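Asks: sequence and predicted model, in that order:
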Amino acid sequence: MQKFTLTPLATALLLIGTSALGQSAPVPAAAASSPTSSDASRKPTAQLDAVTVTASKRSEAAHRLPYNVTAVSEQALRDANITDLKSLIKDSLTFEAPPNSARFTDSVSVRGLNVSSVSANNIEWFSRSTLSYYLDDAPLPNIGFRIKDIARVETLLGPQGTLYGGGALGGTVRYITNKPQLGVTEGRVSSSVFHTRGGSDLSTDTDAVMNLPLGRDLALRVAVARLDDQGYTDRYAGTPNYLTSAWQPKPNASQVLYKDDDWHRATTGRATLLWRVSPDLSLQLSHGQQSGTAHGSSGTQLLRVASSANGAAYRAGEALGPDTVLSPYPEFTDRDIRISTIDLDWRLPGWGQLHSSTSRYRDDRIGQADYLGTGSFFYGDLGYSRFRLGSSSWAGNTAYITYANRYSGTLHETRFVSDPGPLSWIAGFFAASQQRSQAFSEWMPGLEALKTPGRGATDEGYFEDQASRYRETALFGELSWKASDRLTLTAGARLFAYRDRTATQVEDYAFDLVTGVVKAEEKDSGQSYGKLNAAYQLTPDLLAYATFSQGFRRGGANGFRGAGSVAVADELKGYRADQTNNLELGIKGFLADRRLYLQANVYQIRWKDPQTYFSQDINGFPVWGTTNGPAALSQGLELQWRWKPMASIEISGGSTYTRGEWDATKEVCLYADGTECRTYAKGGKLGGNAPWKHALSVRWQGEFEGHQVWASAGARYVGVKNSDRGDDPADQPFQYKAYTTTRASVGLAKGDWDWSLWADNLSNNRELVSFQGTSAVATRVGLRAIYLTPRTLGLNVSYRF
């Protein structure tokens, strides 16, 4: 496990806070305020609350923004036990990702925009998200940062390339942190104790927040959190009775069974210093970091099958019992995330607001994974019979892989937001310098004696690294014209230039089929994406809108090699940026004296040059890469609503429908002579998204003997979905069955105390939602099936002071 250490900036912020504990300067009475008591914040009201968001780069009520935007408050996040992106996705009707273990980084998709396999994979560059992620105003390569001391989470659906740049093909997720409060001394300590059925021990999730005034115009906010998830899945490291070859369990040769091996530990910290330079100018420094280990994998080992056709591999019986995986080697991911930000806000009276944000981040993810089935296939069936499962010359060794994914970057954005008026506008500048390295190695103990001397590290059979250095500058803006009291027209654009230098290294140390580095450079200037919007205020609280918006994602290079004298086709040496064009019609706002909130829309997204996986075969050895498929089309509808039939009861629900498919036919050939081709045919279905999803929840709030009490219950339905794309209308990928999950919670608040009891997957539904392995694995050792997390019960306690 990696150690949790502080950078100089974080250390300085914490030292300032420590010195201020006994030296707070007096604060004017007008600036002082007491912390909001938890029971007061829960008192029911007769009307639904309006939510303010900053998704449009200015503070506005969510129901007045002419696109699908939602916000989940801090209290709602805590009540639903949402602490990370995976739990947010699990609770969402609009996002899709396989609910795999914390060890994996998943392909997150929205609105049907997915061409990746919906399964667990150790190799990170197989994951391709169609969402962009932000921590406040800082874009990040992934969201692994836990949701702690967060004011709200905003989700913007539909392409957001104009204001949010690359990666926002289908939308953007923003974590908005709580800011330091001037003149306020307050804090909170919260802890959650929970247990998952099948696990042996209780898990804990504890966090603390402190807000300290350091003077009239200075304040510090510090938040720390610690997760100790004890897990519930066992690892069997020995040889099961359905396999004849024997191997030595790792790391302890005398231990076969490891109980609750899928544990997760994470320590998170964030310190923010706010300085009000003048009434109109403020400066904020913040540093956040998180270190932890996600160990093992949830799942159940299935028996091997003679053929994985017709879904047999997914329906095979349990090999070792429920919630037990087969893995001779321990599996883990160590992750360290650090982000430092400087924000400046300058109010220019009569003009607007200037905001500048500069951030530096680093995200390292290193780990190890078992490679039992695939490793014996590559190093046994394809080359060395000594390593083949069941071989009489079996050496008792099995394969494993290691991986190291590193991201770092410096990002800057300056924007000016005008005051509201007949003409209002946003104008900004963005610059980014980012580095990426995604590497992994395959290891086979005993291989060194069989391979070419001096090639790679000892027993290393394969190495691959996809590295890049990316620079981008952009100008962006929006102009809104209030054409009448009811009608507002908006146009926006983003103009940018970029340079992407890539170096893909592939080294086949075992068979010497592939070696060397392929370098490429992609650059362009004058690229632009736009947005057009018309919003009509039907009533003061009800809005109708029509919008056209665009999103994009950067391209990259492949490591494909020529075959003898035949060169790789120019098109396959790299892959182009892909683009989405979205048409959307919607209505949103309050009805029935603000007792009913409705948000409904229909959309159609045309996806140009979608990036999808492609592989090269070299004498049976695969080299993985990416290509641009034909145009794709996604269309659907989204409905969300909240209703207060009385002050003490709120009922909410929603439904989404999406359908995605190839909208054209395209043949992609690997070599310049037109050989080794794949055809993507019009009508082939895009996988990974359930056509229908529904949700319904009921919440009651009341008072009992001076205590604020509440209870809630909810259900979520996810329809049948394909596990992968189909490249022809006749293709029938394996389908995950539809399922419904339920949850319930009750809570009590008195003064500054909050207590709540909660249960997830109340009915303990056990449905297959993901898997790990390939057809080769299925026929040799069996797939690893991943089911819904079993029933989990928890107790939350929170104290404010």
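Replies: Looks like it came in fine.

Asks: make it CA atoms for all contacts and neighbour counts henceforth
Replies: Will do.

Asks: ok so Arg594 is a helix residue?
Replies: No - Arg594: not assigned to a helix; according to DSSP: H, G, I helix; E, B strand; the rest coil it is coil.

Asks: leaving out sequence neighbours, find the closest residue to it.
Replies: Once flanking residues are discounted, Arg594 sits nearest to Gln47: 5.4 Å by C-alpha to C-alpha, 6 or more residues apart in numbering.

Asks: quick one: that neighbour and Lys644 touch, right?
Replies: Yes - if you go by C-alpha atoms under 8 Å, Gln47 and Lys644 touch, sitting 7.0 Å apart.

Asks: overlap of the contact sets of those two?
Replies: Common neighbours of Gln47 and Lys644 are listed as Arg595 (criterion: C-alpha atoms under 8 Å, 6 or more residues apart in numbering).

Asks: where do the helices of the stretch 51-200 of the chain begin and end?
Replies: For the stretch 51-200 of the chain, helices defined by DSSP state H, counting those that start in this stretch occupy the ranges 74-79, 85-90, 161-164.

Asks: let me have the ones you listed in CSV, adding distance to Thr268 and mean neighbour count as columns.
Replies: Below are those laid out as CSV (distance: least, C-alpha to C-alpha, whole Å; neighbours: other C-alpha atoms under 10 Å):
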stretch, distance to Thr268, mean neighbour count
helix 74-79, 17, 16
helix 85-90, 15, 18
helix 161-164, 26, 26
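
Asks: take this one as well and set it beside the first:
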Amino acid sequence: MKFKKKTLSTVIGTTALMSSIGASAAGPELEELIVTATQRDSSIYEIPYNISAVSGEAVEAAGVADLSDISRVAPGIAFMDQGPRVVGNNYIILRGLNANTQSGAADVPLISAPAVSVYMGSVPIFSNFSMTDLARVEILRGPQGTLYGSGSLGGTLRFIPNQPALTETSADLTAEISSVDEGDDLSYNVSGIFNLPVSDQLAFRVVAGYRELAGFVDSVGLIDPDSNGYPTDNGDGSYRVKSKQKDSNKSDNWYLRTSALYEASDTLSFLLSYQHEDVDTKGRQAHSYDIGVDSTDKYVQRLAYEEPMTSETDLLSLDVEVDFGFAVLSSSTSVATQKAEWTRDATGLYDNAFYWYKTYYYPFATNVSYGESEDEKIVQEFRLASTGGETLDWVVGAFYMDQDFTVDEAQFIPGLTEHIASDPYTYALVTPTTDLVYAAEREVDYKDMAVFGELTTHISDEWQVTGGARFFKQEFDQSFVFHAPFCPSLYYQPATGTCGSDADGISTSTFLDEDVSDHILKFNTSYDITYETKVYMTVAEGFRHGGANAVPTAGPWPEEIGLYDTFDADEALNKEIGIKGKLFDARHSYTVSIFHIDWDKPQFDTFTQDFHFSSVVNGPDAVSKGFELELKGLIGERLSYSFGYNYTRSEWAEDGFVGRSPLKKGGTLPGIPKHMATFSTDYYLPVSMGEVVFHLNGFYRSDADTAPNESWENFKEIDSFSMFDASIGLETETWGAKIFIDNLTNEEGTTGGQTAEGYGQYAYNFLSRPRSIGLRFNYKIQ
């Protein structure tokens, strides 16, 4: 294919490695994919960074379908697995940089940027994209602020799709059917990949598919309402509930990715891409534990209201590359829109945090919340990279992003108005006219402008030194409006007998903005001890922008002035040493690294102390340090393997507070397993029809905490677990058939949840998907 390896879609600082069995005079050896980590052709072993990659072939062999599966095959990723029901919050953790609790209770998108940036191709965007037709998945660990900007404190995760091929017409059709333990229905997955070259300069590629996942969680306790939609009184202090609802967490999604590659000349190329993803889930992938009806059943969740969610993502991008000979100019332009709508059962929250509703006003103070969000993003990036020299290599660039984000949420207590009006013994001083108890509209505008560059000096053939910097200016503003039609008299007694002067009762509007200009630096050096052994050292900074919370400090629900107004940027300084290379006639490769990260002013996405408004606050400094090991290789002529191990210790470096919640020096950061490991192996057995492939992969994560310490109401220790996937398949030149078992030992795999202290009888754990057994069939046309 004519499209050059130094394309914009392979952003500076990324690499890939694809291992396969290749024949040579000396026997099989590791086959290397040429990479462009410095925007010029290089072997992965020449790149002086700790960067991992999982090839598209490995992603397919492991049956990776979405984001939930990535942590099983990519080493060192800690992830709160919520299944397909991901509204837009990025819970990916690399190198232990996470301060957020692992509760996932609120579907409202987080205010702060994530600690790990995620890219689809060359576009910075997080979504639960389908993993079909990927060239590779790249994992860049440690702060990547110089090249990837804000939100790359812990690292960067990149999904690189395959590009159109100019040389061949092809079609790749896949169909899959499977059953899941505890589920009554079957799951289906169909996809097609079509590549069509129109000429030796123009080609199109289309990827489309549909995936339907059977549910396995049963819902109990759902309200069986009366004709008005209100809870029905049983006459004994309880309300009538429906019978158990089977498989309430089923989901489906369809996706489309199209791209067109035009090679105008040997020096000019265009890549236009469009991607759409549509996800519809009926409920959470969660289980209520040790509470209520059927608490001994493994896959049962207690709910008052069903919790469906839908989301849509549209991504349009244009990559242009111009080769000037001495340097390559790359331009990436993208427009992305993400929309989501959800229903959330907040009854557990109202039972605990807002208990006064049930105590003073209404015995059946169940709560249902409806929300919607929209995130629009325009991104433009330019890079000019030298084509390589004996003495100096360099890259310079400019980045601009304009992001507009809105979220609306309304919470109702069905039957509240009718009950207060008919009950002469209620303590309410105000008679409400609506069951709406809270509504809010949040608007956020964020602009990021930056220039960046890196310069590499080759002191000798073995020794190089690289320095980099990023200079940026950021603007962040937020407006927040909330309505309180019914004000609890426990906190606010209106003088006039009403709750406000407008039609919605009392409304409070707040607006705050925050601007920052700053820079970060990077230093890297490496030395080739031998042709196949490299040692390196990196000192790099990463950062995440600050902002404004705009929570109310006046009116019926005021928060303390100065406690939640604005939040500062947090920064990470990474010091790392490592060694990488090949062994035993290049049949095995390894990477070993040790890192120490100082994290200043970590950001917490949390809720305000008194009235649970979404907000971000800074906590005390933290430190994360650890050890990483990766091995890949071939054993004999038919067996390949890969192994990854990560040890991470993340803790608070000093005493402090988040809002009014205490943190203690030496305490563990939430959601961080100390030990994580992944492995995979493939055995190839030639037969007359083609090749039989035996595959096994697995991963392990040690225990972790869901909150900073036991004084937090949503603190829980989640147990360690391991999971294994296996398959056996026959592959020929034109078709393949595979039998697979995911989660072979049927491990529960808890990764987060909400505790009884915070949610009472509606508490839950997020679970991994149970054992699934299925058949996959693939047919190729070339």
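Replies: Okay, I see it. Since the model is a prediction, treat every value here as computed from it, not as a measurement.

Asks: ok, the alignment partner in structure 2 of the residue nearest to Arg594 of structure 1 - contacts?
Replies: Counting by TM-score structural alignment, Gln47 of structure 1 lines up with Glu29 in structure 2. By C-alpha under 8 Å, 6+ apart, the contact list for Glu29 of structure 2 reads Ser20, Ile21, Gly22, Ala23, Asp585, Ala586, Arg587, Leu634.

Asks: what's the farthest-apart pair in those residues?
Replies: Spatial extent of the contacts of Glu29 of structure 2 (C-alpha to C-alpha) is set by the pair Ser20 and Asp585 at 15.2 Å.

Asks: which of the contacts of Glu29 of structure 2 are also in contact in structure 1?
Replies: Contacts conserved in structure 1 for those, counting by both residues aligned by TM-score structural alignment, their matches' C-alpha atoms under 8 Å: Asp585, Ala586, Arg587, Leu634.

Asks: how about the last one, what's its match in structure 1?
Replies: Under the alignment defined by TM-score structural alignment, Leu634 of structure 2 is paired with Lys644 of structure 1.

Asks: does that match touch Ala592 like I think?
Replies: No - with contact defined as C-alpha under 8 Å, Lys644 of structure 1 does not count as touching Ala592 (9.7 Å).

Asks: the more surrounded of the two?
Replies: A side-by-side neighbour count of Lys644 of structure 1 and Ala592, using other C-alpha atoms under 10 Å, places Lys644 first with 21 against 11.

Asks: which ones are touching the spatially closest residue to the more buried one that is not a sequence neighbour?
Replies: Nearest residue to Lys644 of structure 1, sequence neighbours excluded (C-alpha to C-alpha, 6+ apart): Glu650, at 4.6 Å. Glu650 of structure 1 makes contacts with Arg642, Trp643, Lys644, Val698, Arg699, Trp700, as judged by C-alpha under 8 Å, 6+ apart.

Asks: the second one sits in which helix or strand?
Replies: Trp643 of structure 1 belongs to strand 632-646 when assigned by DSSP states H and E.

Asks: and the contacts of Glu650 of structure 1 as JSON lines, adding distance to Asp234 of structure 1?
Replies: Shown next, in JSON lines, are those (distance: C-alpha to C-alpha, whole Å):
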{"residue": "Arg642", "distance to Asp234 of structure 1": "42"}
{"residue": "Trp643", "distance to Asp234 of structure 1": "44"}
{"residue": "Lys644", "distance to Asp234 of structure 1": "45"}
{"residue": "Val698", "distance to Asp234 of structure 1": "36"}
{"residue": "Arg699", "distance to Asp234 of structure 1": "37"}
{"residue": "Trp700", "distance to Asp234 of structure 1": "39"}
